[in-house]
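Student: sequence? don't have it. structure:
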């Protein structure tokens, strides 16, 4: 079993913001594979299903971004998965252009508070992750205002295309082909 967690903030006011791109990815996977992500457990909305023949749990933590680790650790402890191989975290990255992706097996939080909290709860930084670019903060902007803002029409198109690539990357990762996913999706388009 794999647990795929998309990071974001709960409540309608954050829907469609840059910071909620992880939730968008979970919604895309849920729609594509017919998984109902509405059960409230482990401080998250979760759904159980099958992606390309693999049992998965899709999760959207409801703790707000900065406390994402609370939900992630509850999911890991309850389902007894190996977080180094069976956990995939999907989240926003301001250092990548909108729609660009970067797949990693481990690494620092890079200033992302949701990832910092997950690393703190796990006690290590070795877990699979898919970072989806939301673009760099414009000069003079407050970071919180930027990541809680919405995409332009052009950026939204890039993000929609990234959802398709994210789904393909997830398939590779579920099959254990993380290196292949990295080779395929970490390159510039």
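Tutor: Sure, I can see it. Treat the numbers as computed from the prediction; the structure is a model and nothing was measured.
Student: hey, let's count contacts and neighbours off CA atoms from now on
Tutor: Will do.
Student: pull the longest helix from the protein.
Tutor: The residue-count maximum for a helix in the chain (DSSP state H) belongs to helix 153-174.
Student: and that one, which residues are buried?
Tutor: Residues 155-156, 158-159, 162-163, 165-167, 169-174 are the ones in helix 153-174 that count as buried (16 or more other C-alpha atoms under 10 Å).
Student: now, among the residues you listed, which is nearest to residue 180?
Tutor: The closest of these to residue 180 turns out to be residue 172 (C-alpha to C-alpha; 7.0 Å).
Student: nearest residue to that closest one other than its sequence neighbours?
Tutor: Nearest residue to residue 172, sequence neighbours excluded (C-alpha to C-alpha, 6 or more residues apart in numbering): residue 181, at 5.7 Å.
Student: Name the secondary structure element that contains that neighbour.
Tutor: helix 178-185 (DSSP states H and E).
Student: what's the angle from that helix to helix 153-174?
Tutor: Here the directions of helix 178-185 and helix 153-174 differ by 160 degrees (axes from the mean of the first three to the mean of the last three C-alpha atoms, to 10 degrees).
Student: For helix 178-185, name the packing helices and strands.
Tutor: In terms of contacts (3 or more C-alpha pairs under 8 Å, 6 or more residues apart in numbering; DSSP states H and E), helix 178-185 is packed against strand 101-104, helix 153-174.
Student: What's the local residue count around residue 180?
Tutor: Applying other C-alpha atoms under 10 Å, we find 13 other residues in the vicinity of residue 180.
Student: ugh, wrong one, I meant residue 117
Tutor: Neighbourhood size, residue 117 [other C-alpha under 10 Å]: 19.
Student: want to compare, so here's the second one:
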């Protein structure tokens, strides 16, 4: 069993903001494979089977800073003993240029409150992360920046990188995280 988590904030107000790039990736994954999300407790869930592996995709509805609450419920139910390989979290990263993808195994939250919530809730840093750079504006407060929308130039780049992130998820599932890191961390 593999659990894939896209981080973001629920609701139309946040749908196209930088902080919701994790939601954008899992939405594209669902669209590409014809999956539908349904609401359950503190998250939206879609279930899938790829290469004889059961996969659960979730989008927490608890807002970013409390993402760990929803993730813990799913992890406890599905995969608690198989970390880190069985949990993939997709999120934005302000410390990377717009559109840069970096896959990593475990580590700190890097200041990302959604990731920190997951670490705190699970009591471990041992899970796979797919980080997507959203850049930052040195003249704008980080909180305001992540909750604002991409510029039109950034949107085109992010759309391409969302597709790459979806492809990287499939590589992780089929060939492992090390193979995915070798491919996508170099791009």
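Tutor: Thanks, I have it. Predicted model, so just to flag it, every value in this text is computed and none were measured.
Student: TM-score of the superposition?
Tutor: TM-score of the superposed chains, computed with TM-score structural alignment, normalised by the length of structure 2, equals 0.95; 186 aligned residues with a C-alpha RMSD of 1.3 Å.
Student: what residues are up against residue 113 of structure 2?
Tutor: Going by C-alpha atoms under 8 Å, 6 or more residues apart in numbering, residue 113 of structure 2 touches 64, 65.
Student: what residue of structure 1 matches up with it?
Tutor: Taking TM-score structural alignment, residue 113 of structure 2 has residue 113 as its aligned residue in structure 1.
Student: which residue ranges form the helices in structure 2?
Tutor: Under DSSP H, structure 2 gives helices at 21-32, 67-78, 113-122, 142-146, 152-175, 177-184.
Student: Figure out which of the ones you listed is closest to residue 49 of structure 2.
Tutor: Judging the helices of structure 2 by C-alpha to C-alpha, what sits closest to residue 49 of structure 2 is helix 152-175, at 10.5 Å.
Student: hang on, the earlier thing: average offset between the helix holding residue 181 of structure 1 and structure 2?
Tutor: When structure 2 is overlaid, helix 178-185 of structure 1 sits 0.9 Å from its aligned residues on average, using mean C-alpha distance after the TM-score superposition for structure 1.
Student: Which stretch of structure 2 lines up against that helix?
Tutor: Against structure 2, helix 178-185 of structure 1 falls on residues 177-184 (TM-score structural alignment).
Student: pretty sure residue 43 of structure 2 contacts residue 62?
Tutor: Yes: the criterion here is C-alpha atoms under 8 Å, and residue 43 of structure 2 meets it with residue 62 at 7.3 Å.
Student: and those two? which has more neighbours close in?
Tutor: Neighbour count, other C-alpha under 10 Å: between residue 43 of structure 2 and residue 62, residue 43 has more, with 23 against 17.
Student: Excluding chain neighbours, what is closest to the more buried one?
Tutor: In space, residue 43 of structure 2 is closest to residue 60, 4.1 Å off (C-alpha to C-alpha, 6+ apart).
Student: And for that neighbour, the neighbour number?
Tutor: Residues within reach of residue 60 of structure 2, counting by other C-alpha under 10 Å, total 27.
Student: so who does it touch?
Tutor: Counted by C-alpha under 8 Å, 6+ apart, residue 60 of structure 2 has contacts 5, 6, 7, 8, 9, 10, 42, 43, 44, 67, 70, 71.
Student: For the residue nearest in space to the middle of structure 1, give its distance to residue 76 of structure 1.
Tutor: Closest to where the C-alpha atoms of structure 1 average out (C-alpha atoms, centre = their mean) is residue 90, at 1.4 Å. The gap separating residue 90 of structure 1 from residue 76 of structure 1 is 16 Å, by C-alpha to C-alpha, to the nearest Å.
Student: again with residue 86 of structure 1
Tutor: With C-alpha to C-alpha as the criterion, residue 86 of structure 1 and residue 76 of structure 1 are 9 Å apart.
Student: follow-up on the earlier one: now the common contact residues for residue 43 and residue 62 of structure 2.
Tutor: residue 70.
Student: Run a quick neighbour tally on the aligned residue in structure 2 for residue 103 of structure 1.
Tutor: By TM-score structural alignment, residue 103 of structure 1 lines up with residue 103 in structure 2. Using other C-alpha under 10 Å, the number of residues around residue 103 of structure 2 comes to 25.
Student: Could you find the closest non-adjacent residue to residue 103 of structure 2?
Tutor: Per C-alpha to C-alpha, 6+ apart, closest to residue 103 of structure 2 is residue 130, 4.5 Å.
Student: Turn the helices and strands packed on helix 178-185 of structure 1 into CSV, including distance to residue 117 of structure 1.
Tutor: Formatted as CSV, these follow (distance: least, C-alpha to C-alpha, whole Å):
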stretch, distance to residue 117 of structure 1
strand 101-104, 17
helix 153-174, 23
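Student: closest one to residue 81 of structure 1 among those?
Tutor: It's helix 153-174; of these, that one is closest to residue 81 of structure 1 (C-alpha to C-alpha) at 13.3 Å.
Student: mean per-residue distance, that closest one to structure 2?
Tutor: Averaged out, helix 153-174 of structure 1 is 0.9 Å away (mean C-alpha distance after the TM-score superposition for structure 1).
Student: quick one, what contacts residue 45 of structure 2?
Tutor: Per C-alpha under 8 Å, 6+ apart, neighbours of residue 45 of structure 2: 37, 38, 39, 56, 57, 58, 59.
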